[in-house]
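>>> for reference, the sequence and a predicted model appear below.
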Amino acid sequence: MLRYRANLKGCSRQLRRDMTDAEQLLWSRLRRKQILGVQFYRQRPIGDYIVDFFAPKARLVVEVDGGQHFELENQRHDERRDLYLTGQGLDVMRFDNLQVLNEIDAVAEAIFQVVTKRLSD
């Protein structure tokens, strides 16, 4: 079981209430086990981080990045975060807001392909 800091629970609840348009659109494709019957959770604490979407069965994290993620300091933070998550045996997929909003079918297909691979490993 992946551990997390207990004080992140309230923050993750707030993030679930305040999802971006891109996160809401992707959630509409991930919720209710629509991809190969795999359960996804949104705004899930893992370690010191809160990930946008997490599928424990596939050991997959999906992140939807806004424009702030393209700033150098935030890129470094994302690299540290991804290293931690991959160190926990998780795959991390990143999409930017525009990809999700403009190419939702391609994003959903990419996630489907990774889930398929992770379940067969």
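That came through fine.
>>> please make it C-alpha for all contacts and neighbour counts, starting now.
Noted.
>>> which parts of the protein are helices?
8-17, 21-30, 72-87, 97-102, 104-120 (DSSP state H).
>>> got the contact list for the shortest one?
Just to be clear, that refers to helix 97-102. By CA atoms under 8 Å, 6 or more residues apart in numbering, the list of residues contacting helix 97-102 from outside reads 21-23, 25-26, 64-67, 107.
>>> now, which of the residues you listed sits nearest residue 120?
For the contacts of helix 97-102, the closest approach to residue 120 (CA to CA) belongs to residue 107, at 20.3 Å.
>>> filter the contacts of helix 97-102 down to the buried ones, ChimeraX style.
The buried subset of the contacts of helix 97-102, as determined by 16 or more other CA atoms under 10 Å, is captured in ChimeraX by this line:
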select :22,23,26,64,65,107
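>>> in addition, the following structure is provided for comparison:
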Amino acid sequence: MRHEPTEAEAKLWRLLRDRRFVAHKFRRQLPMGEYVVDFVCLSAKLIVEADGSQHADNTYDTERDAYLKAQGFRILRLWNNDILARPDSVLEAVWAALEGQTS
């Protein structure tokens, strides 16, 4: 993904990078166990995933999420079309998750 991100992943990275959320630093494409997460803020233990329709009702994602949650992380899944069409709403959702207002 680092070298050939989808349009939504590239846009989400532009929204998250450079500590735009005060002291919350995000990293992208970080290996965690046998998985790689799209974006993660380690200090807030928040993973942000940019998902397309292939992720709806996906058993792999269910197993992956269970593993990541067992490691103490919260997961925020954002749909690609929302990232592209409603970036302000996406930023609000990320901020709410960072502030612990979502699970």
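That came through fine. Model, not experiment: these values are computed from the prediction.
>>> and the TM-score between them?
Superposed pair, TM-score by TM-score structural alignment, normalised by the length of the second structure: 0.92. Supporting alignment: 101 aligned residues with a CA RMSD of 1.3 Å.
>>> hang on, the earlier thing: let me have the contacts of helix 97-102 of the first structure in JSON lines, extended by distance to residue 47 of the first structure.
As requested, the contacts of helix 97-102 of the first structure are exported to JSON lines (distance: CA to CA, whole Å):
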{"residue": "21", "distance to residue 47 of the first structure": "26"}
{"residue": "22", "distance to residue 47 of the first structure": "24"}
{"residue": "23", "distance to residue 47 of the first structure": "21"}
{"residue": "25", "distance to residue 47 of the first structure": "26"}
{"residue": "26", "distance to residue 47 of the first structure": "23"}
{"residue": "64", "distance to residue 47 of the first structure": "19"}
{"residue": "65", "distance to residue 47 of the first structure": "19"}
{"residue": "66", "distance to residue 47 of the first structure": "22"}
{"residue": "67", "distance to residue 47 of the first structure": "24"}
{"residue": "107", "distance to residue 47 of the first structure": "26"}
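>>> aligned to residue 89 of the first structure, what sits in the second structure?
Per TM-score structural alignment, the equivalent position to residue 89 of the first structure in the second structure is residue 72.
>>> ok, its match touching residue 46?
No - applying CA atoms under 8 Å, one finds residue 72 of the second structure not in contact with residue 46, separated by 9.0 Å.
>>> more neighbours, those two?
Between residue 72 of the second structure and residue 46, counting by other CA atoms under 10 Å, residue 46 is the more crowded of the two (23 against 11).
>>> follow-up on the earlier one: would you turn the helices of the first structure into a markdown table with distance to residue 49 of the first structure?
Listed next are the helices of the first structure as a markdown table, based on distance: least, CA to CA, whole Å:
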| stretch | distance to residue 49 of the first structure |
| --- | --- |
| helix 8-17 | 8 |
| helix 21-30 | 17 |
| helix 72-87 | 7 |
| helix 97-102 | 20 |
| helix 104-120 | 21 |
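>>> right, I'll call it a day here.
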